[in-house]
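> Output the structure for:
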Amino acid sequence: MAMKIRLARGGSKKRPHYSIVAADSRMARDGRFIEKLGTYNPLLPKDSEDRVKMDMERVQHWLSNGAQPTDRVSRFLEAAGVVEKKERANLKKGEPGKAAQERAKEREEKAAAAKAAEEEAKNAPKEEAPAEDAAAEETASE
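As a prediction, the model looks like this:
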């Protein structure tokens, strides 16, 4: 039997409250479980002691019997110092979507074009001075 230590959701709509349970991996998320190991209340502030409560002795027992914690529960166990921190591969999660990537590419192209135009304007010979002199001469002759 493949055992998991995972969250079982409770609470009403938009007011979640989770139980940390040891359950058979084939059972439904909120379905039958073997033992309740703790609670997690995401509505409390992160520094609150009551946010995550676990019976560490029982958690250690289930881990020694081969139960695998889910990602969220393993993060709680890492924070408690029970499990060593492991590398996570969220390779695509941090990347922007397709449309956002296209917008960023267009922005880069516009910035490059503007910079090139600025450089070109800087390097161009100054032909404006004679035109200003001609305008000054016209006003003087009147």
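
> only C-alpha atoms for contact and neighbour calcs from this point on.
Fine.

> Can you give me the distance of residue 33 to residue 15?
To residue 15, residue 33 is 22 Å away according to CA to CA, to the nearest Å.

> which of these two has more neighbours?
residue 33 (20 against 10; other CA atoms under 10 Å).

> How about the contacts made by that one?
By CA atoms under 8 Å, 6 or more residues apart in numbering, the contact set of residue 33 is 21-24, 27.

> Who are the packing partners of the lengthiest helix in the chain?
Ranked by number of residues, the top helix in the chain under DSSP state H is helix 98-123. Using 3 or more CA pairs under 8 Å, 6 or more residues apart in numbering; DSSP states H and E as the contact test, no helix or strand touches helix 98-123.

> Now show me the structure for the sequence below, then we'll compare the two:
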Amino acid sequence: MALKIRLSRGGAKKRPFYKIVVADARSPRDGRFIEKVGTYNPMVTVESGLRWTLDEERVKHWLSVGAQPTDRLVRFFADKGLVAKAAKPEQTKKPQPKAKAQQRAKDEADRAAAAAAETASAE
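This next block holds a predicted model:
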């Protein structure tokens, strides 16, 4: 049985409130769970202590048993010191223009360099 530590959404429309739960990975997001280990209220300011509440001992227990936290919770648990901070993925290369556009840009750069060299030699 694969266990996940994840957020389960509650609250009203446009006023979310999340429970931090341990659940079977196959169960629905807001469905059946094994244990509630905390809450998250995104409507409260960041400075407030009520934004996140967490039973750290239970989280440590579930992590030791093999429960996998979601990406959002990994970031939060890393701030609390419960898990190692996840490494950021490498930046991907920016998309390059097609071959004709690259050739056109190269030709323009060559012309500009030749014009600059010509004006420099004329002076």
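
> mind listing what's buried in the helix or strand following the longest helix of structure 1?
Per DSSP states H and E, the first helix or strand lying C-terminal to helix 98-123 of structure 1 is helix 128-141. Buried residues in helix 128-141 of structure 1, counted by 16 or more other CA atoms under 10 Å: none are found.

> and what of stretch 25-37 of structure 2?
Quick answer for stretch 25-37 of structure 2 (16+ other CA under 10 Å): 25, 33, 36-37.

> Likewise for stretch 103-120 of structure 1?
Per 16+ other CA under 10 Å, stretch 103-120 of structure 1 contains no buried residues.

> same thing with stretch 7-21 of structure 1?
Those would be 7-9, 17-21, for stretch 7-21 of structure 1 by 16+ other CA under 10 Å.

> Please apply the same query to stretch 56-72 of structure 2.
59, 62-63, 67-69.

> got the end-to-end distance for it?
End to end - CA to CA - stretch 56-72 of structure 2 spans 16 Å.

> List the contacts of it.
Contacts of stretch 56-72 of structure 2 (CA under 8 Å, 6+ apart): 2-6, 22, 37, 82.

> Now with 6 Å, please.
3-6 (CA atoms under 6 Å, 6 or more residues apart in numbering).

> Columns neighbour count, distance to residue 105 of structure 2 and secondary structure on top of these, output as a markdown table?
Below are the contacts of stretch 56-72 of structure 2 laid out as a markdown table (neighbours: other CA atoms under 10 Å; distance: CA to CA, whole Å; DSSP: H, G, I helix; E, B strand; the rest coil):
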| residue | neighbour count | distance to residue 105 of structure 2 | secondary structure |
| --- | --- | --- | --- |
| 3 | 20 | 54 | strand |
| 4 | 22 | 51 | strand |
| 5 | 26 | 51 | strand |
| 6 | 26 | 49 | strand |
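
> Max pairwise distance over the residues you listed: which two?
3 and 6 (9.5 Å; CA to CA).

> Now do the helices in structure 2.
56-65, 71-80, 99-122.

> related to what we said a few turns ago, select, from the buried residues of stretch 7-21 of structure 1, the two members most distant in space.
The distance between the two most remote of the buried residues of stretch 7-21 of structure 1 (CA to CA) is 12.8 Å, for 17 and 21.
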